[in-house]
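In: please find the sequence and the predicted model below.
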Amino acid sequence: MTDVISDAGGPVAAAADPAPQPVGVGRRATDPASTARANRRWWDAEADAYAAEHGDFLGDADFVWCPERLREADAHLLGDVRGREVLEIGCGAAMCSRWLVGQGARPVASDLSSGMLRQARAASARTGVEVPLVQADARALPFPDASFDIVFTAFGAVPFVADSAAVMAEAARVLRAGGRFVFATTHPIRWSFPDDPGPDGLTATMPYWDRTPYVEFADDGTPTYVEHHRTLGDRVRELVAAGLRLVDLVEPVWPAGHTEPWGQWSPLRGAILPGTAIYVCERPG
């Protein structure tokens, strides 16, 4: 179900049922439908807690690409945005899109989670910066072909779907010729290391090529949260298959003076290993 939330605050699709409480964690196979259902429920249930924990770091109208605190104002990965029609997928509270409004862009922000879109509406009310919001699955975007000049996501959608090639294909489909698709996600090398910001997180324990998803699950085995891994080669093949051209791969360095950890990211690990990969792509034309 896809509903548009207008500037006046139109409808939002009803939230999914609350996610079962996880009792276990492991690597196990899961299908696209189970992944989508688990992650929508998780983000609906965790939207308020996520905003409380990370809201100050992300801001209400700022564009931070990653835990390394790389800002679009400094990186300019989207290129010239003034007057451009922009789609954000996996927008969360849509802080990036609100920042783009201030740069003269015309953004639309989409997310699968109604809980996160409620956070987006609340942030718009706080800032007075309205952005059209769309509830949609990034694998099936409700827009005509060649609708946007730029598509992007900062840690949204890509790691939370089983079939990320479909996200690449949809981004390419809705892009105009010469348009740019940029997405940030966890650096693939991190898959080999435990999710630990301390010294124990510096020892590789898992094969880089093991693509078995990370799954949190309930006592009946129902997935409650899922992340999927792709190698660098996988990502390049997905992009090429979608008809996109990779023009840059940015691996942000943990900056001096940045002491705020974020989950598995930390100054200790950031000094040794990349935590984020940002893929900058174009649709030839």
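Out: Now that the structure is in, tell me what you want to look at.
In: CA atoms for contacts and neighbours, from now on please.
Out: Noted.
In: identify the residues contacting the closest residue to Val23 other than its chain neighbours.
Out: Once flanking residues are discounted, Val23 sits nearest to Ala218: 5.2 Å by Cα to Cα, 6 or more residues apart in numbering. If you count contacts by Cα atoms under 8 Å, 6 or more residues apart in numbering, Ala218 has them with 20-24, 224.
In: pick out the most distant pair among those.
Out: Pro20 and Gly24 (11.4 Å; Cα to Cα).
In: and the two? Which one has more around it.
Out: Neighbour comparison, Pro20 and Gly24: the larger count goes to Pro20, with 18 against 13 (by other Cα atoms under 10 Å).
In: the nearest residue to Ala166 once chain neighbours are set aside in helix, strand or coil?
Out: Using Cα to Cα, 6+ apart and skipping residues adjacent in sequence, the residue nearest Ala166 is Arg139, 5.2 Å away. Secondary structure, DSSP: H, G, I helix; E, B strand; the rest coil: Arg139 is coil.
In: my read: Arg139 touches Ala162, true?
Out: No: Arg139 lies out of contact with Ala162 (Cα atoms under 8 Å); the separation is 10.1 Å.
In: who has more neighbours out of these two?
Out: Per other Cα under 10 Å, whichever of Arg139 and Ala162 has more neighbours is Ala162, with 22 against 19.
In: and the closest residue to that one other than its chain neighbours, how far from Arg41?
Out: Using Cα to Cα, 6+ apart and skipping residues adjacent in sequence, the residue nearest Ala162 is Pro32, 4.9 Å away. Per Cα to Cα, to the nearest Å, Pro32 is found 14 Å from Arg41.
In: let's bring in a second one:
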Amino acid sequence: MSSVRDYGYREVPDREGGAAARGWWDDNADEYLDDHGGFLAGELRWGPEGLTESEARLLGDVAGRDVLEIGAGAAQCSRWLAEQGAHVVATDVSGAMLREGRDRAPAGAGVPLVQADARALPFAAASFDVVFTSFGAIPFVPDAARVHAEAARVLRAGGRWVFSVTHPLRWAFPDDPTAAGLTATRSYFDRRPYVETDDTGRVAYAEYHRTVGDHVREIAGAGLRLADLVEPEWPDWNTGVWGGWGPERGRRLPGTAVFVTHKD
């Protein structure tokens, strides 16, 4: 695995930034799941705050419904939904994440796994009642409008597209879960991605910032209707730290935004 040579906020060619996610998640799947797999197991969580689908009910009644998860990682969310009676398919761009999900799944708890780019889903139009992702796909591509368009295409009329991302406000602050992360150091309107390059100069990781307005315009551009925007508060029970998320800062600033949309 190549080491990180440089990192920061800067423009990179869309082709390079958009292609980086697959390799990064392939290289880091095992370590990521070792660190966070316990927190993610056994429930659909919408973000590091710990808000669960059983609490929020953002997907509606999924029993008997056809559900697609994009950016599924190891498919923990999909497996939980299958236990609720949904007919679920999980997709991710990273083959390594999907393999880890298959290998780590409890016996008899598997769901269909498909390696696919969320910008070009290999499914027919109007195939699903619900499409969702928890922190998947959207942050890692420069052209998230294509993700929304694909979600809308494969949804049936009346279906839901629900996605969670880092709260856009958080991009103005350092990635620090302590009080040091409570002072804004960048412009909220600076849309340059966060980029890491490896020791060969290749873009190894890219994460893209969009304002709240950007997300809303992309939703509308896909012909979808925004029904709700959920900003989970940090709960008292959660004392864990996950990157820039933690209780000290989480009780003061939002860390996750969950957009609930409908296809009319």
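Out: On my side now, so go ahead. Bear in mind the structure is a predicted one, so any value in this text is a computation, not a measurement.
In: sorry, back to before: aligned partner of the residue nearest to Ala166 of structure 1 in structure 2?
Out: Using TM-score structural alignment as the criterion, Arg139 of structure 1 maps onto Arg119 of structure 2.
In: what about Pro32 and Arg41 of structure 1, which has more around it?
Out: When Pro32 of structure 1 and Arg41 are compared for neighbours, Arg41 comes out ahead with 23 against 13, by other Cα under 10 Å.
In: can you find the partner of that one in structure 2?
Out: Checking TM-score structural alignment: Arg41 of structure 1 goes with Gly23.
In: before we move on, what about Arg173 of structure 1?
Out: Using TM-score structural alignment, Arg173 of structure 1 pairs with Arg153 in structure 2.
In: how close does its match sit to Leu229 of structure 2?
Out: Applying Cα to Cα to Arg153 of structure 2 and Leu229 of structure 2 gives a distance of 22 Å.
In: ok, the counterpart of Pro223 of structure 1 in structure 2 - contacts?
Out: By TM-score structural alignment, Pro223 of structure 1 lines up with Val203 in structure 2. By Cα under 8 Å, 6+ apart, the contact set of Val203 of structure 2 is 16-17, 20, 195-197.
In: just Glu69 of structure 2 next, same as before
Out: 75, 78, 88-91, 131-133.
In: closest one of those to Gly244 of structure 2?
Out: Thr133 (20.2 Å).
In: if I look at the equivalent of the closest one over in structure 1, how far off is Val81 of structure 1?
Out: Alignment note (TM-score structural alignment): Thr133 of structure 2 maps to Thr153 of structure 1. Using Cα to Cα, Thr153 of structure 1 is found at 15 Å from Val81 of structure 1.
In: ok, Thr222 of structure 1 next?
Out: Per Cα to Cα, Thr222 of structure 1 is found 42 Å from Val81 of structure 1.
In: quick one: the strands in structure 2?
Out: Remark: strands assigned in structure 2 by DSSP state E are 4-9, 66-69, 87-92, 113-115, 128-134, 155-166, 194-198, 203-207, 225-230, 256-262.
In: and the ones you listed as a markdown table, adding distance to Val241 of structure 2?
Out: A markdown table is the format used below for the strands of structure 2 (distance: least, Cα to Cα, whole Å):
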| stretch | distance to Val241 of structure 2 |
| --- | --- |
| strand 4-9 | 22 |
| strand 66-69 | 26 |
| strand 87-92 | 25 |
| strand 113-115 | 30 |
| strand 128-134 | 18 |
| strand 155-166 | 15 |
| strand 194-198 | 21 |
| strand 203-207 | 20 |
| strand 225-230 | 21 |
| strand 256-262 | 14 |
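In: count the neighbours of Pro194 of structure 1 for me.
Out: Around Pro194 of structure 1 there are 16 residues (other Cα under 10 Å).
In: to which residue of structure 2 is it aligned?
Out: Using TM-score structural alignment, Pro194 of structure 1 pairs with Pro174 in structure 2.
In: could you do Arg211 of structure 1 as well?
Out: That one, Arg211 of structure 1, aligns with Arg191 by TM-score structural alignment.
In: please list only the buried members of the contacts of Glu69 of structure 2.
Out: 75, 78, 88-91, 131-133 (16 or more other Cα atoms under 10 Å).
In: closest to Arg102 of structure 2 among those residues?
Out: Ala75 (8.4 Å).
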